[in-house]
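Trainee: what's the 3D shape of this:
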Amino acid sequence: MTRSGKYIVCGLVLLVSACGSDEPPAPDSDSTRIRSIEVSVTVSPAPSQPSSNRAPVKFDPCFEISDQAISQAGYNPETRERIDQVHEGWAFIGCTFERIESVRGQRLNVGGLTITSTNTSVDEIRKKNEGEQRTVQDTEVDGRRGITYRVGGETCVTALPGPDAALSIMVDSTAALTEWSACEHMQQTAEIIEAALPK
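Mentor: Next up, the predicted model:
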């Protein structure tokens, strides 16, 4: 993981417009929208994905979710670290972040936030977790209908329709170190991350 001052990601929505163009886009144009995303810690590119009957994951939260959104959710953007799962036929691409608090005079990691984009659908994620005897509840975030479920005592996940098939937002906390409960903030965290997605 390498660190840099500011990393600006230029994302293109709707029509083609080059980030490196000498001519800036018209500020009021409806046909061209550019997303400028500040990321203070850069990570390696996502790993290659084997060919399959599924579309590859294209949205990379490591570069597409800003420091501001991570800080607003209560995590340290400087702890941004890549965490991917790539298998034959499916992939989860994304990054993890730490929540840092002062504990008995030390700055410690007391919780985590993991954001991944996947080419598996919300329904597939639902069926998998119901098959593992987890309680899966319906949820909705700004019109995106998804699911929330608990993995163990202190880890919760919300899966929403995303830029690829689904976006997974996982939070956890360590009760032995903090009174702050990640699962109690699951909905709020999902709302913050969803607001940072391209529209």
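
Trainee: contacts and neighbour counts: CA atoms only from here.
Mentor: OK.

Trainee: With adjacent residues omitted, what lies nearest to the spatially most central residue of the chain?
Mentor: Centroid-nearest residue in the chain, with C-alpha atoms, centre = their mean: residue 115, separated by 2.8 Å. In this structure, residue 115 finds its nearest non-sequential neighbour in residue 169, 4.7 Å apart by C-alpha to C-alpha, 6 or more residues apart in numbering.

Trainee: Another for comparison:
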Amino acid sequence: MTRSAACGVAVIALLLAGCSTQEASGESPPTEMPTSTARVPRHVDQSDRPQVIFDPCLDIPDSTLIVAGYDPKSEKNADFTPDSYTFLGCSYDSLHKPEGFYYGMNVLSGNISFAEEQEKKKDHATPIDINGRRALLIFDSTVRDYCELSVETSYGVLGFTRSIFTDHAGPVPVGEWCTGLEDTARTYEPLIPKGD
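Mentor: Modelled structure (predicted):
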């Protein structure tokens, strides 16, 4: 479901909540309506892993994307949902950078554990800290113009996979592949639910 469709469903639900089939009786309506604070994830796998409670496609406001340098209008679904785990995700293109570099980035929220991510990426990962959360900066020089970052969450990990492009001839310098990705993760991190 696109962000626009989700907003449309929410607006319809709010409008219907205000309608009533009861006759007017002069009585005041109840002052409190029951509310639900938990949203059912767009996908729930067949494992006993935690549900993915942060959905990049629904929980990252356009304003945050713009601050981080990404174009909300470029959003595309990037979910990966096998039976044994879940990654809910969206991809974004950067707003053009004056220095001539631009990016394509996936933001993937998954219920694999941080320990699993550490083991899987151990040959190319450097432990870092993102706003007090454990994280991994993942750089493999054999994967050209590419960098990853994974942040620990209460349900698993929030991952960033980013490709860098240039608008001029010649390769992108290796030193630029991960530049700014930690800042992007710091911008998004406050949106992640803190968990129990």
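
Trainee: any idea how far the residue nearest to the centre of the first structure is from residue 158 of the first structure?
Mentor: Using C-alpha to C-alpha, to the nearest Å, residue 115 of the first structure is found at 10 Å from residue 158 of the first structure.

Trainee: Verify the stated contact: the residue nearest to residue 115 of the first structure with residue 159.
Mentor: Yes: between residue 169 of the first structure and residue 159 there is a contact under C-alpha atoms under 8 Å: 6.3 Å.

Trainee: More neighbours: which of these two?
Mentor: Comparing residue 169 of the first structure with residue 159 by other C-alpha atoms under 10 Å, the one with more neighbours is residue 159, at 29 against 23.

Trainee: before we move on, what SS does the aligned partner of the more buried one in the second structure have?
Mentor: Mapped onto the second structure by TM-score structural alignment, residue 159 of the first structure lines up with residue 150. Under DSSP: H, G, I helix; E, B strand; the rest coil, residue 150 of the second structure falls in the strand class.

Trainee: before we move on, what about the one 10 residues further on?
Mentor: Using three-state DSSP, the secondary structure recorded for residue 160 of the second structure is strand.

Trainee: mind listing what residue 95 of the second structure touches?
Mentor: Applying C-alpha atoms under 8 Å, 6 or more residues apart in numbering, one finds that residue 95 of the second structure lies in contact with 69, 70, 71, 102.

Trainee: cutoff 10 Å now
Mentor: By C-alpha atoms under 10 Å, 6 or more residues apart in numbering, the contact list for residue 95 of the second structure reads 65, 66, 68, 69, 70, 71, 72, 74, 101, 102, 103, 104.

Trainee: Residue 73 of the second structure belongs to a helix?
Mentor: Yes: under three-state DSSP, residue 73 of the second structure falls within a helix.

Trainee: mind listing the helices in the first structure by residue range?
Mentor: In the first structure, the helices defined using DSSP state H lie at 61-64, 67-72, 122-131, 186-195.

Trainee: Let me know which of the ones you listed is the nearest to residue 152 of the first structure.
Mentor: helix 122-131 (12.2 Å; C-alpha to C-alpha).
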